[in-house]
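**Q** Test case, fold it:
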Amino acid sequence: MERGIESSFGRYLNYVRISVTDRCNFRCRYCMPSGGVPILSHEEIMSYEDILFLAKTLSSMGVKRLRFTGGEPFVRKDFVPFLERLRSELPDFAVAVTTNGSLVKPWAKRLGDLGLDGISVSLDSLKPDRFRNITRLGDLGSVIEGIDALVDSSNAVKLNTVMMKGFNDDELPDLLDFAREKGVLLRLIEFMPLDSEVWLENAFVSVDDMIDGLPDGELWIPERPSDSLTSGPSVYYRNRTTGQRLGLIAAVSHHFCDRCNRLRITSDGEVRPCLFDVRGRSVMSALRDRCSEALVETIAAAALDKPECWTKVARGESHMSRIGG
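**A** A predicted model of the protein is given here:
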């Protein structure tokens, strides 16, 4: 694998998550407070032209994979036309999107035509009342319709579930059945202590507990780790009988900081070297001035700011909706 941007502690970064908006039509319990967060004005966030210039610069620095997030990216007008332009001008990038799925149905065919390398849809419950409780504003029906439309047009769909004790931890069998019926990969994610306003220690479920709770647990066997570009932080298990795969992301209990290959860039142009670290470096002036030299310099410096591990940073109040997850 080609290395990418040189970082601290012998790591190289070739994967960047870019938030296109801080706005969202949900208020998920693990992401933001019930009242939401102050939103940025249109003038304060990166334009699509800014993001395209940023992507071209990242490509020149050795970045191979981009994931576009929010907030909820489909809240932003013309997001899909932007992706189409990006694909046209930078066809060598691996491009993925993370969404809550509620607004994707009208765009599913065009997303399929783009041949995206990944479309991750958050699905935290299959029970309408629970789904509304976890997301506060979400309608499960619209998300299921979005998933169905995506599955009809793309083979790159994944489902992401943040497991929370007392909220959805008893739904693992149903979620596995749903994913198998749809022919998509389910990934289970640990609730992360990112923001004291939303963190509930009693709701934490470790990946070890998730594995212990697998139905027919003796049939699930771990796969060998992959060093592919798209492997990401998941550890995968496969069911010996059905062949179904399951991804588990243990950012807390078995963190993967030593092999983390990513940067995050917020919608207002701040480069965050670690999800948990409130420190960042702004590239907005360099973007607006179209100054490649200053942009490269700032991104390279941010990469070297990357801490050895998230457990060693001085954390503050970081809303995941602002950072892009």
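**Q** all contacts plus neighbour counts: C-alpha atoms, from now on.
**A** Will do.
**Q** Quick check: chain neighbours aside, which residue is closest to Val63?
**A** Distance criterion Cα to Cα, 6 or more residues apart in numbering; nearest residue to Val63, sequence neighbours excluded, is Asn14 at 4.0 Å.
**Q** ok, now Ser318?
**A** Asp195 (5.4 Å).
**Q** Spell out which helix or strand contains that neighbour, please.
**A** Asp195 is part of no helix or strand, with elements assigned from DSSP states H and E.
**Q** Confirm for me that it is in contact with Ser321.
**A** No - assessed by Cα atoms under 8 Å, Asp195 is found out of contact with Ser321, at 10.7 Å.
**Q** could you pull out the strands for the chain?
**A** With strands called from DSSP state E, the chain shows them at 5-6, 12-13, 15-19, 65-69, 94-99, 118-122, 157-163, 185-190, 220-222, 235-239, 245-249, 262-265, 270-272, 281-282.
**Q** So which elements touch the second one?
**A** Other elements packing on strand 12-13 under the criterion 3 or more Cα pairs under 8 Å, 6 or more residues apart in numbering; DSSP states H and E are strand 5-6.
**Q** Run through who's touching the strand it packs on.
**A** Tyr12, Leu13, Asn14, Met61, Gly62, Val63, Ala300, Ala303, Leu304 (Cα atoms under 8 Å, 6 or more residues apart in numbering).
**Q** Following up with a second sequence; could you model it the same way so I can compare the two?
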Amino acid sequence: MIDQYGRNITYLRLSVTDRCNLRCRYCMPQEGVCKKPHAQMMTEDEMIAAVEAAASLGVTKLRVTGGEPLVKRNIVSICRRAARVPGIEELCLTTNGVLLPQLSAQLREAGVSRINLSLDTLDPDKYARITRVGRLEQALAGLEAALAAGWRVKINTVLIGGFNDDEVGRLAGLTLRYPVDVRFIELMPMLDSDEFGEAAFIPCTAVLERLPQAVPVAPDGGVARLYRLPDAQGNIGLISPVSDHFCGACNRIRLTADGKLKPCLHSADEISLRGLTKQQMRERMREVIWNKPACHAELSAHHHSLAGRNMNQIGG
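**A** Okay, here's the model as predicted:
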């Protein structure tokens, strides 16, 4: 469906849970999330109905997110059913990788076509610090499991000044060792990003300063600007939602685990789809897509996102 600004909305990001087995500092509080009654969360049938409604409006790409989607007990069933919705051409999943060794074969068989793996550091101590409870070897085992299952993997790295900007070369070097893409994403000023301080934000252009040998490559239709190291097996992507936003090319809507449809990650606007028929969902989606804002408000260390939720509550 085309919105009022001429953008073709073809991409739905579906959060299946706001819970996670890690506690990444820019994503959620140390104590985790307040447990909501199951009655306040979308059921599997409601999620699939929402995917069907979105597909009927022209959505062709679905990304399953969390929280951490693999902690959802029925995640394989959700993916299997979603992959078979007419019109859905690509089903991607974003994960921290911890549970991939146990679930990769089932998810591959269910129809997941691509994996994005969150990995902000290759230093075990720093990994434990940023995740509060995680172990680097678990994430790397998840990466190996994803590659063994035959997926093309994109690694998502949130760029944090004073924390991992000194690892840009090592992280980008993963494209030399593995058939993976590494995407550096600017730290967004959400509810829980303050603890890093103002100096934590650095623009993605800093990556190029540290990788002078990287050369531009043709865009692939996504929001990342792409580069490649000599002899690399994959690309390096730069995603700049703060310093160089891509609102004019945004083609996505988001559905939270508690059933709120959001036209923009950084907007407080949301509308509930819970308890609706598929046709009612379709009409509300049509309304949300048409009224999708032209651009989100300014983002900076002094101008936080208006989303009003942590990232785990929206879907990273």
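**Q** coming back round to it: got a ChimeraX select line for the buried ones in the contacts of strand 5-6 of structure 1?
**A** Buried members of the contacts of strand 5-6 of structure 1, defined by 16 or more other Cα atoms under 10 Å, are picked up in ChimeraX with:
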select :12,13,14,61,62,63,303,304
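**Q** Return the distance of Val223 of structure 2 relative to Arg252 of structure 2.
**A** 11 Å (Cα to Cα, to the nearest Å).
**Q** These two: which is more packed in?
**A** Arg252 (21 against 18; other Cα atoms under 10 Å).
**Q** And the strands of structure 1: which comes nearest Ile144 of structure 1?
**A** strand 118-122 (9.9 Å; Cα to Cα).
**Q** Which part of structure 2 matches the closest one?
**A** The aligned range for strand 118-122 of structure 1 in structure 2 is 114-118, by TM-score structural alignment.
**Q** distance from the matching stretch to structure 1 after superposition?
**A** Stretch 114-118 of structure 2, aligned to structure 1 and superposed, deviates on average by 0.6 Å (mean Cα distance after the TM-score superposition for structure 1).
**Q** which residues are contacting that stretch?
**A** By Cα under 8 Å, 6+ apart, the list of residues contacting stretch 114-118 of structure 2 reads 90-97, 143, 146, 151-157.
**Q** What of stretch 194-207 of structure 2?
**A** Everything outside stretch 194-207 of structure 2 that qualifies as a contact, by Cα under 8 Å, 6+ apart, is 159-163, 165, 168, 184-187, 238-240, 242-243, 301.
**Q** likewise stretch 15-25 of structure 2?
**A** Counting by Cα under 8 Å, 6+ apart, 29-30, 32-33, 42, 47, 64-69, 71-72, 75, 130-134, 192-193, 254-257, 312-315 sit against stretch 15-25 of structure 2.
**Q** now that stretch: which residue numbers in structure 1?
**A** Counting by TM-score structural alignment, stretch 15-25 of structure 2 corresponds to 19-29 in structure 1.
**Q** gap between the two ends of that stretch?
**A** So stretch 19-29 of structure 1: terminal residues 19 Å apart, Cα to Cα.
**Q** just stretch 19-33 of structure 2 next, same as before
**A** 7 Å.
**Q** Work out the gap between it and the centre of the chain.
**A** How far stretch 19-33 of structure 2 lies from its chain's middle: 15 Å, per Cα atoms, centre = their mean, to the nearest Å.
**Q** So for that stretch, what gets flagged as buried?
**A** Of the residues in stretch 19-33 of structure 2, Arg19, Cys20, Asn21, Leu22, Arg23, Cys24, Arg25, Tyr26, Cys27, Met28, Gly32, Val33 count as buried by neighbour count, 16+ other Cα under 10 Å.
**Q** Could you do stretch 135-151 of structure 1 as well?
**A** Buried, per 16+ other Cα under 10 Å, within stretch 135-151 of structure 1: 135-136, 138, 140, 142-151.
**Q** cool, stretch 245-253 of structure 2 as well?
**A** His245, Phe246, Ala249, Cys250, Asn251, Arg252, Ile253.
**Q** Spatially nearest residue to the fifth one, not counting backbone neighbours?
**A** Looking back up the chat, that one is Asn251 of structure 2. Nearest one to Asn251 of structure 2, counting by Cα to Cα, 6+ apart, is Ile9 at 4.3 Å.
**Q** the helices in the stretch 1-150 of structure 2, which residues?
**A** Ranges of helices in the stretch 1-150 of structure 2, per DSSP state H, counting those that start in this stretch, are 44-56, 75-83, 100-110, 124-131, 136-148.
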